[in-house]
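> next one to model:
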Amino acid sequence: MRKLMLGIALVVLFACSGVVRAEEPVNDSGPAAFKKVKAALDFLDDTLTVPGVKFQDLRISPTVRWEKGFEIPVESGFMALQEGVVPVLKKIQDYAFADTRLVNRAITMSVSAERTDGGVLLTVTLNHALVCGEPAGRPHVDLWNQRMVKVFSSLFQASTCEPRIKGGQPVAEGGPATWLTNVRLDSDGRLQVTGYALSFKAATALVESLYKTGNFPEASLCNLNRNTYEKVPVWRFDLVATTGNAGSGSDEPR
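Predicted coordinates for the structure are as follows:
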């Protein structure tokens, strides 16, 4: 009987020990944690130093601790040709190391004064986070990443960042009649775009094109005014759109 009671006590003890270990928070400091951080930072360096992309700066914020994990907010600055932006977002979307993922949450993009043989360079600031532990496996990580890829794929399909006026003449033939100068996507899914259109109807057609992609539940122009670009009459416009809140609900890390 004593052996039986001892056996039961050991089983209960091991079971309780397992529960305690399962509830222990993920370690967010020390060599093991830094190994995960280093892997992510080295990955960003490799991703942002490819042809057509220029890695400019990186800022790391203090660690945010969750019950079963942690995240480290990161802000990456780089310059890229238009065709280089979406591939960068896709590479970050696919990143995984141990129990960590990178999640893209917000982004700002503007047309710079620099050009290369491939075209105008865009200045991009990307707000993302290295998420470690149980929250890294939640659906919100993929939803955030996929949303950003869809938004920029849709924008670049409907318009361009290359001015549609060259040498004082419109060049809309065979291409879009609008071009984008500033784009901002917030973490709550709100999109703000500023750009130029060769005609009033070209601006309204852009909004219609965004609706047709199926990635924007709401989109509207909030400002249009006549302007000139290289002495050519154009319309400057601002539009806003919603893309859905990828981080809402039970999938939000806590």
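> CA only for contacts and neighbour counts going forward, please
OK.
> so which bits of whichever helix or strand residue 202 is part of are buried?
Using DSSP states H and E, residue 202 sits in helix 200-213. Using 16 or more other Cα atoms under 10 Å as the test for burial, helix 200-213 gives 200, 202-207, 210-211, 213.
> do the same with stretch 116-136
119-136.
> and the angle from the helix or strand that the helix holding residue 202 is followed by to helix 200-213?
For helix 200-213, the following helix or strand on the C-terminal side (DSSP H and E) is strand 218-229. Calculated by axes from the mean of the first three to the mean of the last three Cα atoms, to 10 degrees, strand 218-229 forms an angle of 150 degrees with helix 200-213.
> one more to put side by side:
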Amino acid sequence: MKKQVIALLGGKRNGNTHNLLNHFQARLNQNGIDLKIIHLNEMDLQDCQGCENCVFGNGCAIKDDMPEITNLVEGAEGIIVASPVYNNNVSGKMKMFIDKTVKWAHSPTLTGKPYIGLSTTSSSGLDMTLKYLTIVGVNWGAHPIGNIWASKRTTNMKRNMKVLSRFISAIHQDPKYHRPTLNQVIQFQKKKVLAKTVFPNDLAHWEKNHWLDKAYYYEAKITPFNRVMGSFFHWMLLKILTKAMKNYTTEVGSKDYGKLVY
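Prediction:
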């Protein structure tokens, strides 16, 4: 049975970003992978209202196509997040989708899934956009492989094919062979500490997955240096937040938590 990669597209059909995705479809198929492109511009996606019900309540209160999309992403073996550069960042539709994935950041469900950020531009803004897409992947708990990009000046195809090859290998690979970066390890430890202190609603998810005593979401090839630095970061941040939270014990989890007082 073929594995499936979900590509979230924040641009128009037949645009440069869409065409770049299609260019890789044959290569993926040759390696036992189906590519399904979700055209966000054609989905019913409504703006996040910032109600935080996804974090502190029972899920998003807005009824749109978001659950359909997230179910497909969660069931895939790999993820590509693709957007043209709009004003030095992703498109508005892509940002709308990302804004509504806060739960994935607090209680990651995409752990171990190979991830690629993809972008195209006619002029500038690639660096900022690709950096943001990488941050999104790490924040979701996915496993970023690298970025694919093209511009009016160069298609960058030689390097893109190398990234795609690594992506294909990672999809067919046991996650225990992944090599999380120091940033990935530190972000894992940060989320763990926040679940223990600031966001008690996340704690059940972390306990269920037995992550509270782990160095990372799953067994992986973590270098000794990254393992030590991750443990140190966890110890330091836990100490700082435990002390700080003593002043906010009655507010954590309440509707007034996080509101600024002037």
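> where does the TM-score land?
TM-score for the superposed pair, counting by TM-score structural alignment, normalised by the length of structure 1: 0.31. Supporting figures: 141 aligned residues with a Cα RMSD of 6.5 Å.
> picking that back up, restricted to strands, list the buried residues of stretch 116-136 of structure 1.
In this view, the buried residues of stretch 116-136 of structure 1 that belong to strands under DSSP state E are 119-133.
> and of these, the nearest to residue 227 of structure 1?
Of all those, residue 227 of structure 1 sits closest to residue 120, with 21.2 Å by Cα to Cα.
> that closest one touches residue 113, doesn't it?
Yes: between residue 120 of structure 1 and residue 113 there is a contact under Cα atoms under 8 Å: 7.5 Å.
> what is in contact with those two at once?
Overlap of the contact sets of residue 120 of structure 1 and residue 113 (by Cα atoms under 8 Å, 6 or more residues apart in numbering) is empty.
> for the helix holding residue 202 of structure 1, packing partners?
helix 139-158, strand 178-185, strand 218-229, strand 232-242 (3 or more Cα pairs under 8 Å, 6 or more residues apart in numbering; DSSP states H and E).
> so which of these is the most surrounded?
Ranked by mean neighbour count under mean count of other Cα atoms under 10 Å, those are led by strand 178-185, which reaches a mean of 22.
> what lies in contact with the very next helix or strand once past that one?
Moving toward the C-terminus from strand 178-185 of structure 1, the next helix or strand (DSSP H and E) is strand 190-197. For strand 190-197 of structure 1, the surrounding residues in contact (Cα under 8 Å, 6+ apart) are 177-185, 203, 234-244.
> which parts of structure 2 are helices?
16-23, 25-30, 53-56, 66-75, 92-99, 102-106, 126-139, 157-171, 182-196, 203-208, 224-245 (DSSP state H).
> so which of those helices is nearest residue 38 of structure 2?
It is, among the helices of structure 2 and with distance given as Cα to Cα, helix 66-75, at 7.8 Å.
> thinking again about what came up before, and of the ones in strands among the buried residues of stretch 116-136 of structure 1, the nearest to residue 107 of structure 1?
Nearest to residue 107 of structure 1 among those, with distances taken as Cα to Cα, is residue 126, at 4.5 Å.
> for structure 1, which strand is longest?
strand 100-116.
> packing partners of that one?
Going by 3+ Cα pairs under 8 Å, 6+ apart, strand 100-116 of structure 1 lies up against helix 82-93, strand 119-133, helix 139-158, strand 178-185.
> neighbours of the closest residue in space to residue 82 of structure 2 that isn't next to it in sequence, just the number please.
Nearest residue to residue 82 of structure 2, sequence neighbours excluded (Cα to Cα, 6 or more residues apart in numbering): residue 118, at 4.5 Å. When neighbours are defined as other Cα atoms under 10 Å, residue 118 of structure 2 has 28 of them.
> list the contacts for residue 118 of structure 2?
Contacts of residue 118 of structure 2 (Cα under 8 Å, 6+ apart): 17, 80-83, 130, 133, 147-149.
> closest to residue 187 of structure 2 out of the residues you listed?
For these, the nearest to residue 187 of structure 2 is residue 133 (15.2 Å; Cα to Cα).
> quick check: the closest one touching residue 79?
No: the pair residue 133 of structure 2 / residue 79 is not scored as a contact, 11.7 Å apart, by Cα under 8 Å.
> where's the residue positioned nearest the centre of structure 1 relative to residue 22 of structure 1, distance?
Residue closest to the average C-alpha location in structure 1 (Cα atoms, centre = their mean): residue 104, at 3.5 Å. Look at residue 104 of structure 1 and residue 22 of structure 1: by Cα to Cα, to the nearest Å, they are 28 Å apart.
> what distance do you get for the residue nearest to residue 82 of structure 2 to residue 225 of structure 2?
Residue 118 of structure 2 is 30 Å from residue 225 of structure 2, by Cα to Cα.
> and if you look at residue 157 of structure 2?
34 Å.
> what about the two, which has more around it?
Ranked by neighbour count (other Cα under 10 Å), residue 157 of structure 2 and residue 225 place residue 157 first, with 13 against 10.
> for the more buried one, give me its contacts.
Neighbour list for residue 157 of structure 2: residue 150 [criterion: Cα under 8 Å, 6+ apart].
> equivalent analysis for residue 164 of structure 2, please.
Listed by Cα under 8 Å, 6+ apart, the contact partners of residue 164 of structure 2 are residue 148.
> coming back round to it: the helix holding residue 202 of structure 1 vs strand 190-197, what angle?
140 degrees.
> now do helix 200-213 of structure 1 against strand 232-242, angle only.
30 degrees.
> I'd guessed residue 76 of structure 1 sits against residue 129; true?
No: contact criterion Cα under 8 Å: residue 76 of structure 1 and residue 129 do not qualify, at 10.2 Å.
> joint contacts of those two?
Common neighbours of residue 76 of structure 1 and residue 129 (Cα under 8 Å, 6+ apart) do not exist.
> quick one on the thing from earlier: quick one: buried residues of the longest strand of structure 1?
100-111.
> out of those, which is nearest to residue 140 of structure 1?
Checking the buried residues of strand 100-116 of structure 1 against residue 140 of structure 1 by Cα to Cα gives residue 103 as the nearest, at 8.8 Å.
> report the contact partners of the closest one.
92-93, 128-131, 141-142, 144-145.
> hmm, 7 Å instead?
Residues near residue 103 of structure 1 by Cα atoms under 7 Å, 6 or more residues apart in numbering: 93, 128-130, 141, 144-145.
> tabulate the helices and strands packed on strand 100-116 of structure 1 in TSV, adding columns for distance to residue 3 of structure 1.
Formatted as TSV, these follow (distance: least, Cα to Cα, whole Å):
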stretch	distance to residue 3 of structure 1
helix 82-93	55
strand 119-133	40
helix 139-158	48
strand 178-185	65
